[in-house]
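K.L.:
sequence-free structure coming up:
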C-alpha cells in the first residue's frame, strides 16, 4: 500500500492508533501545514483514515476494522515493522 510507504504517514497512523481519534491540529509532528494536509489526503483517499467534521475540527480515525477485513494482519505487520524507525524520526508523546 503506497499510503503506508512514507514514514510521516506511518507516524500519523501510529499516533491515531495509539491515542484514538485525533484532530488534524493536535499532531505534534514538525512539518509544514501543507505537507501534513497532503499526507492526510493520501491516507484518506487510500481508505486508511476516516475523517469527519465536528464543528470546525476534522476528526481522524484509522479504519482498522475495514483494513483488517480486507487485508488481515497487514496494518499490524506494517506498523510493528516500522515502529522503531517511525518513532525515532517522529517521536510521540
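P.N.:
Looks like it came in fine. Just so it is clear, the model here is predicted, and its values are computed rather than measured.

K.L.:
drop to CA atoms for contacts and neighbour counts, all remaining ones
P.N.:
Noted.

K.L.:
quick check, residue 10 in contact with residue 85.
P.N.:
No. Here residue 10 lies out of contact with residue 85, judged by CA atoms under 8 Å, at a distance of 9.8 Å.

K.L.:
more neighbours: which of those two?
P.N.:
Remark: of residue 10 and residue 85, residue 10 carries more neighbours, 23 against 13, as counted by other CA atoms under 10 Å.

K.L.:
nearest spatial neighbour of the more buried one, skipping sequence neighbours?
P.N.:
Nearest residue to residue 10, sequence neighbours excluded (CA to CA, 6 or more residues apart in numbering): residue 4, at 5.8 Å.

K.L.:
separation between the one you found and residue 54?
P.N.:
As for residue 4, its distance to residue 54 is 26 Å (criterion: CA to CA, to the nearest Å).

K.L.:
put this next to the previous one:
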C-alpha cells in the first residue's frame, strides 16, 4: 500500500506579504482559510468550498494556499489534514491574519 505524499511547504522565512495577500484575494480561498482558522480540518470535509466544484478546482485552491504559506496540508492516514499556519504568519506579519480573516465579506 502506498503512503500519502508529503507536499512541499515554504519555510516561514520564505512566506511573503504579497503571497499571503494573493492567496487570500480569492473568495473561495479566503473561505477555506476562515474555516481552518478554527483548527485543523480534514481536506475532504472542508465545507468552505462549493460541493459541486470539480475536484481539480478544489485541489488548486488548496495548492495556492499551501504554496504561499497560508496553510499546511499534511497526510493523516489515507486523508489529508489542513491547518492554518497562524503562528508562523503572526510572527512575520503581526495582526495580518486577524485583519484579513475578520474583515467583512462585503
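P.N.:
Perfect, I can see it now. In this text, all values refer to a predicted model and were calculated from it rather than measured experimentally.

K.L.:
report the TM-score for the pair.
P.N.:
The TM-score (TM-score structural alignment, normalised by the length of the first structure) is 0.83; 83 aligned residues with a CA RMSD of 1.1 Å.

K.L.:
quick one on the thing from earlier: which residues touch the alignment partner in the second structure of the residue nearest to residue 10 of the first structure?
P.N.:
Correspondence of residue 4 of the first structure to the second structure, assessed by TM-score structural alignment: residue 24. By CA atoms under 8 Å, 6 or more residues apart in numbering, the contact list for residue 24 of the second structure reads 30, 33, 65.

K.L.:
pick the one among these closest to residue 103 of the second structure.
P.N.:
residue 30 (10.6 Å; CA to CA).

K.L.:
need the next SSE after the helix or strand containing residue 32 of the second structure, C-terminal direction.
P.N.:
Here residue 32 of the second structure, judged by DSSP states H and E, is contained in helix 27-36. Later in the chain than helix 27-36 of the second structure, the nearest helix or strand by DSSP H and E is strand 41-42.

K.L.:
list the buried residues in stretch 54-73 of the first structure.
P.N.:
Neighbour-count burial for stretch 54-73 of the first structure, counted by 16 or more other CA atoms under 10 Å, picks out 58, 59, 60, 61, 62, 63, 64, 67.

K.L.:
the second structure: matching residues for that one?
P.N.:
With TM-score structural alignment as the criterion, stretch 54-73 of the first structure aligns to 76-95.

K.L.:
what sits against the residue most central in space within the second structure?
P.N.:
The centre of the second structure sits closest to residue 71, judged by CA atoms, centre = their mean, with a distance of 3.4 Å. Residues counted as contacts of residue 71 of the second structure (CA under 8 Å, 6+ apart) are 33, 65, 82, 83, 84, 85.

K.L.:
ok, now with 6 Å
P.N.:
Contacts for residue 71 of the second structure (CA atoms under 6 Å, 6 or more residues apart in numbering) come out as 65, 83, 84, 85.
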